[in-house]
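Student: This is a predicted model, with the sequence first.
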Amino acid sequence: MQTATLERENFLDANGGALGDEAFGGDLLGRIGSLEVRLARSDDEIAVAQEIRYRVFYDELGARQSADHAMERRDTDRFDAVCDHLLVVDNALAGPMHKRIVGTYRLLRQEAAIAAGGFYSEDEFELKKLIARHPGRRFLELGRSCVLAEYRSKRTIELLWQGIWAYVNRHGIDVMAGCASFNGTVPAAHAEALSYLAHNCRASGPWEVRALPGRYYDMDMMPNEAISVKSAIVAMPPLIKGYLRLGARIGDGCVVDEDFRTVDVFVVLPVKEINARYINYYGSEAQRFAA
């Protein structure tokens, strides 16, 4: 059985020689059919990712706009400059590269977060306390996940995770963490799903993490025996369901984000605890892009 630490394989060229990372452009992290997942290569590509975020978060989901956001039609903040930006590209589309970018995910490594003065999630959850309990581990914050509506499919989700898995192995990441969101600003509207998470998926012991005291909303709104597991899971956003399948745990308490009009939960996923089934599934393809 494979473990969470995958050996990095080398590909061979036609003459039997090993191909280095440059054979994949250095930033390519996965491929399924015409879709590929890779890191943004330029400020222009980051700008396209920000435009996609604007279309999804503001136009589609109704996030609160600042004057700058409305003028530029881009979702931006101070973390963009220090993050890696994962892109989903459909090479079957015609036109220049920026017309082929259909999804994005923002990745913030711990060393970059230190340079930026902290992680994005620290405004909502006690992430500093969690990190302090694990001084020898490298954290990666995942956020700003969005894909254009016509590409919200199982294949795209699988490609994103293939890319994230390759990135995690390339950079020696020990823990993935970050916020995941339910739409709307009323936790009670998601009472069954949040209660299921509180009763069955709570991070504990060394991985316990709580919402900040001033922003804490209790997720335990229904007794466990009153919860329909099937309907609770159906009510969860695909991103949260994907995290849970991998073996992620959920922090204590949720937070209302009035700007993005979401109810946020905190997800923590130690790499060594990822379900072996998914290590084998994603790792078999992502492994070649991890070096």
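Tutor: Cool, got the structure.
Student: Please make it C-alpha for all contacts and neighbour counts, starting now.
Tutor: OK.
Student: give me every residue that touches the spatially most central residue of the chain.
Tutor: With distances taken as Cα atoms, centre = their mean, the residue of the chain nearest its centroid is L142 (3.8 Å). By Cα atoms under 8 Å, 6 or more residues apart in numbering, the residues touching L142 are Y105, R106, L107, L108, M176, A177, G178, C179.
Student: which residues of this structure fall in strands?
Tutor: Under the criterion DSSP state E, strands of the chain are mapped to 11-12, 18-19, 28-32, 35-39, 84-90, 101-109, 139-147, 175-183, 249-250, 255-257, 262-270.
Student: can you put the ones you listed in TSV and add distance to L160?
Tutor: As requested, the strands of the chain are arranged in TSV below (distance: least, Cα to Cα, whole Å):
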stretch	distance to L160
strand 11-12	22
strand 18-19	24
strand 28-32	8
strand 35-39	7
strand 84-90	7
strand 101-109	8
strand 139-147	10
strand 175-183	14
strand 249-250	20
strand 255-257	25
strand 262-270	16
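Student: this is the other structure I want to compare:
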Amino acid sequence: MRALTKGRYCARAADNEFDIVRSQRLRHHAFLNGDGSIADVDAFDSHCTHILVEDTATGALVSSFRLMIISCGDEIDKSYSAQYYDLRAMQALGGPLLEVGRFCIKLGQNDPDILRLALGAITIFVDENKIKMLFGCSSFAGINGNAYIDTFSMLRDYYLAPKRWLPEVKASNIFSFAAPLKRKPNPQLGKQHMPPLLRTYLLMGGRVSDHAVVDEEMNTMHVFTGLEVCAIPTVRKQLLRAIRV
């Protein structure tokens, strides 16, 4: 994937092992509030393309994520997400599919150009590899599901995945939001507490599972998120591809 620049930032694929270690250290910093000296490593890293977003003025790494191509739905069990979700319904999907994982932005970095550039890089990868669907796990900080009840209620009411690929429960520790609440959820709080990347996926036509997986080791909850490329509105596709210029 060619490098992509917007404003003061540049997105590029990792060139070497040191780039990957930098990404892994940022992941540990972002997800576990580490000091940047410890790397978050797992067995999936070696099967992925790692994307780095850097500040061109300082060289600092401000965001990173990894991309794994799944050639067809029959190979969905090779994905990271399949550890936590029963994805058998996705086996009937065509391919190729793209899993976006470990997406993180350095704590304190709030420039919206960072997310825009990351999405532009993903768009290039999708186009170059003729991807039919993106998927992954959208992370919520902490493991208290009730803190996000308004957000989860919004997801249940408006954004559940279609039954033809809706993930089923596999993990032993989950927070289910399939059943309606006794009280009416607050939409303002729901939007406020929604992770920015998930919000962007939903605006493009993304859909989610009906439960969150509780990951005590990472001190996070995550919701399976899928986005069929054919469902992205034409105007949104044009905006994403404009970032590539």
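Tutor: It's in. Keep in mind that what you see is a predicted model, and the values were worked out from it rather than measured.
Student: which of the strands of the first structure is buried the deepest?
Tutor: With neighbours defined as mean count of other Cα atoms under 10 Å, these peak in mean count at strand 249-250, which reaches a mean of 26.
Student: residue range for that strand in the second structure?
Tutor: With TM-score structural alignment applied, strand 249-250 of the first structure matches the range 207-208 in the second structure.
Student: got a list of contacts for the matching stretch?
Tutor: Counting contacts by Cα under 8 Å, 6+ apart, the residues outside stretch 207-208 of the second structure that touch it are L155, Y159, L160, A161, P162, L166, Y201, V223, F224, T225, G226, L227.
Student: dump the residue contacts of the third one.
Tutor: Listed by Cα under 8 Å, 6+ apart, the contact partners of L160 of the second structure are L166, R207, V208, S209, D210.
Student: Could you rerun that using 6 Å?
Tutor: Contacts of L160 of the second structure were listed using Cα atoms under 6 Å, 6 or more residues apart in numbering, and they are R207, V208.
Student: Look up the closest residue to the aligned residue in the first structure for it, ignoring the ones flanking it.
Tutor: Taking TM-score structural alignment as the alignment basis, one finds that L160 of the second structure is matched in the first structure by R202. Across the structure, with Cα to Cα, 6 or more residues apart in numbering as the measure, the residue nearest R202 of the first structure apart from its sequence neighbours is I250 (4.8 Å).
Student: Please apply the same query to E122 of the first structure.
Tutor: K128 (7.0 Å).
Student: Same question for L119 of the second structure.
Tutor: Of all residues beyond its chain neighbours, the one nearest L119 of the second structure is L240 (7.0 Å), with distances taken as Cα to Cα, 6+ apart.
Student: G7 of the second structure now?
Tutor: D113 (7.3 Å).
Student: Repeat that for P162 of the second structure.
Tutor: The spatial neighbour of P162 of the second structure that comes closest, neighbours along the chain excluded (Cα to Cα, 6+ apart), is R207 at 7.8 Å.
Student: before we move on, back to that, burial measure for the residue nearest to E122 of the first structure, as a count.
Tutor: 13 (other Cα atoms under 10 Å).
Student: same deal with A43 of the second structure?
Tutor: Other residues within reach of A43 of the second structure, judged by other Cα under 10 Å, total 8.
Student: now do G59 of the second structure
Tutor: 11.
Student: And it, how far from G34 of the second structure?
Tutor: Between G59 of the second structure and G34 of the second structure the distance, using Cα to Cα, to the nearest Å, works out to 20 Å.
Student: what separates the residue lying closest to K241 of the first structure once chain neighbours are set aside from R245 of the first structure, distance-wise?
Tutor: Sequence neighbours aside, I233 is the residue nearest to K241 of the first structure in space, at 7.2 Å (criterion: Cα to Cα, 6+ apart). Relative to R245 of the first structure, I233 of the first structure is positioned 11 Å away (Cα to Cα).
Student: Would you mind telling me which of the two has more residues around it?
Tutor: I233 (17 against 12).
Student: Please say which position in the second structure the more buried one maps to.
Tutor: With TM-score structural alignment as the criterion, I233 of the first structure lines up with K191 in the second structure.
Student: how close does the match of L160 of the second structure get to Q50 of the first structure?
Tutor: Using Cα to Cα, which is the criterion applied here, R202 of the first structure is 32 Å from Q50 of the first structure.
Student: on that earlier part again, quick one: which of the contacts of L142 of the first structure is nearest to F79 of the first structure?
Tutor: The shortest gap between F79 of the first structure and any of the contacts of L142 of the first structure belongs to L108, at 8.1 Å (Cα to Cα).
Student: ok, now which ones touch that closest one?
Tutor: If you count contacts by Cα under 6 Å, 6+ apart, L108 of the first structure has them with C83, L140, E141.
Student: The aligned partner of D59 of the first structure in the second structure: neighbouring residues, count only.
Tutor: Taking TM-score structural alignment, the alignment pairs D59 of the first structure with N33 from the second structure. Other residues near N33 of the second structure come to 12 when the count uses other Cα under 10 Å.
Student: hmm, what's the outermost residue in the second structure?
Tutor: In the second structure, by Cα atoms, centre = their mean, K182 is the one farthest from centre (30.2 Å).
Student: got the contact list for the closest residue to D45 of the second structure other than its chain neighbours?
Tutor: With Cα to Cα, 6+ apart as the measure, R66 is the residue that lies nearest to D45 of the second structure, at 7.7 Å, once sequence neighbours are left out. The contact partners of R66 of the second structure, by Cα under 6 Å, 6+ apart, come to C48, T49, H50, I51, V100, G101.
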